[in-house]
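**Student:** Below are the sequence and a predicted model for it; my questions follow.
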Amino acid sequence: MILTWPPTLPKPERKTWQVTPQDARAKRQADAGPPSFRRRFSSVSKTVNLSLVLTRNGKAIFDRFFHEDCAEGTHLFWMPDPTTDGWPLLATDGRPLLTAEGAPILLAAQWLCSFGEQVPVETVEGQVEFRKTFSVVVMP
């Protein structure tokens, strides 16, 4: 069974967002001239660096998910794609598309992830908030 990211946790902060694709190239060195590249493999993962600002309750939910549910970050999990999931579907002119009742149609997308090499780092924000900074590897 694959775990699911806790739905009560907030979306990641935008200011710390960073995505790095896995390098799928193999370098070929020629006798002369510049190097060239070929594909090493056809399917690549990407590493996403994230941070969350959490209340004390949110911190407890995150800690339980990482330490207990994911066994110190070793299990795969489904996570909503923060760049797509929950955002409105837009028409070509940029206006949100609406249902017959007038509600916006929302996009849905999920990532299959594992925690990355950077395990969660915790810092204190203000009086009652915590920032968790970590990376996830998004499977191809």
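**Tutor:** Here it is on my side, so go on.

**Student:** drop to CA atoms for contacts and neighbour counts, all remaining ones
**Tutor:** Noted.

**Student:** Helices of the protein, residue ranges please.
**Tutor:** Assigned by DSSP state H, the helices in the chain fall at 56-64.

**Student:** And the residue positioned nearest the centre of the chain, how close does it get to Thr16?
**Tutor:** Geometric centre of the chain, nearest residue: Val48, 5.3 Å, by C-alpha atoms, centre = their mean. Per C-alpha to C-alpha, to the nearest Å, Val48 is found 10 Å from Thr16.

**Student:** on that earlier part again, show the contacting residues for the nearest residue to the residue nearest to the centre of the chain once chain neighbours are set aside.
**Tutor:** Leaving aside its sequence neighbours, Val48 sits nearest to Val19 (C-alpha to C-alpha, 6 or more residues apart in numbering; 4.4 Å). Contacts for Val19 (C-alpha atoms under 8 Å, 6 or more residues apart in numbering) come out as Lys46, Thr47, Val48, Asn49.

**Student:** Val19 and Cys113: what is the separation?
**Tutor:** Distance, Val19 to Cys113, using C-alpha to C-alpha: 13 Å.

**Student:** Also Val53?
**Tutor:** Counting by C-alpha to C-alpha - Val53 and Cys113 are separated by 20 Å.

**Student:** who's more crowded, those two?
**Tutor:** Neighbours per residue, other C-alpha atoms under 10 Å: of Val53 and Cys113, the larger number sits with Cys113, 26 against 21.

**Student:** okay, now the one to match up with it:
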Amino acid sequence: MTVLSWPSELPRPLRDRYQAQATDPRLKRAQDAPIPGYRKQYSQVAQGVHLSLVLSRAQKAVFDSFYRDACGFGTTPFRMPDPVTDGWPLLHETGVPLLYEDGTPILMSAQWLCVFGDEPPSETLRGMTFTKSFSVWVMP
């Protein structure tokens, strides 16, 4: 089975709306004392990430088609660029970007394997653009 890829026509998610939280792998133990105790319930956990995109009418159509048709209303896994890593310059320990011989920066690359989150995507119309907000589960 081929894993779907995030449409390259879509822009990067908004940085100010990015929110991530790992699933809690712990299970609280039954306790007789007032001190809480936990044990590990899962060895690996998915990370929930909330993202927002500002889209043109054409990009909205691409997103809607990807969600509805390609992903079967969010039931099929897909690969998407990690918005925290992918496309950002690789930095030296001093904070200076590392460059190729021709002077262009070396960019990092990272992909997520994910599925759409528990709620369907929502949208807001702002002038001539649409803001799509959605969550994904990033697989370990």
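**Tutor:** Perfect, thanks for sending it. Keep in mind that this is a model prediction, so the values were computed, not measured.

**Student:** After superposition, what is the TM-score?
**Tutor:** After superposition, the two chains reach a TM-score of 0.97 (TM-score structural alignment, normalised by the length of structure 1), with 139 aligned residues with a C-alpha RMSD of 0.8 Å.

**Student:** rewinding a little: from the contacts of Val19 of structure 1, which land in strands?
**Tutor:** Of the positions in the contacts of Val19 of structure 1, Lys46, Thr47, Val48, Asn49 sit in strands, assigned by DSSP state E.

**Student:** Does the third one touch Met139 like I think?
**Tutor:** No. Checked against C-alpha atoms under 8 Å, the pair Val48 of structure 1 and Met139 is beyond contact range at 11.0 Å.

**Student:** contacting residues around stretch 38-50 of structure 1?
**Tutor:** Contacts for stretch 38-50 of structure 1 (C-alpha under 8 Å, 6+ apart): 12-13, 16-28, 116, 133-140.

**Student:** what about 7 Å?
**Tutor:** With C-alpha atoms under 7 Å, 6 or more residues apart in numbering as the test, stretch 38-50 of structure 1 has contacts from 12, 16-22, 24-27, 133-140.

**Student:** Just the residues you listed: which are in strands?
**Tutor:** Counted as lying in strands by DSSP E, out of those, are 18-21, 25-27, 133-138.

**Student:** Between which two of those is the distance greatest?
**Tutor:** Lys27 and Thr133 (32.9 Å; C-alpha to C-alpha).

**Student:** more crowded one of these two?
**Tutor:** Between Lys27 of structure 1 and Thr133, Thr133 has the larger neighbour count (other C-alpha under 10 Å), namely 19 against 12.

**Student:** Tell me who's in contact with that one.
**Tutor:** Thr133 of structure 1 touches Leu50, Ser51, Leu52, Pro120, Val121, Glu122, counting by C-alpha under 7 Å, 6+ apart.

**Student:** If any of these are buried, put those into a ChimeraX selection.
**Tutor:** Selection of the buried residues among the contacts of Thr133 of structure 1 in ChimeraX, burial being defined by 16 or more other C-alpha atoms under 10 Å:
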select :50,51,52,120
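
**Student:** Let me know the closest of the contacts of Thr133 of structure 1 to Asp63 of structure 1.
**Tutor:** Nearest member of the contacts of Thr133 of structure 1 to Asp63 of structure 1, counting by C-alpha to C-alpha, is Pro120, at 9.2 Å.

**Student:** And for the nearest residue to that closest one once chain neighbours are set aside, the neighbour number?
**Tutor:** Nearest non-adjacent residue to Pro120 of structure 1, counting by C-alpha to C-alpha, 6+ apart: Phe134, 4.4 Å away. Burial of Phe134 of structure 1 is recorded as 18 neighbouring residues (other C-alpha under 10 Å).
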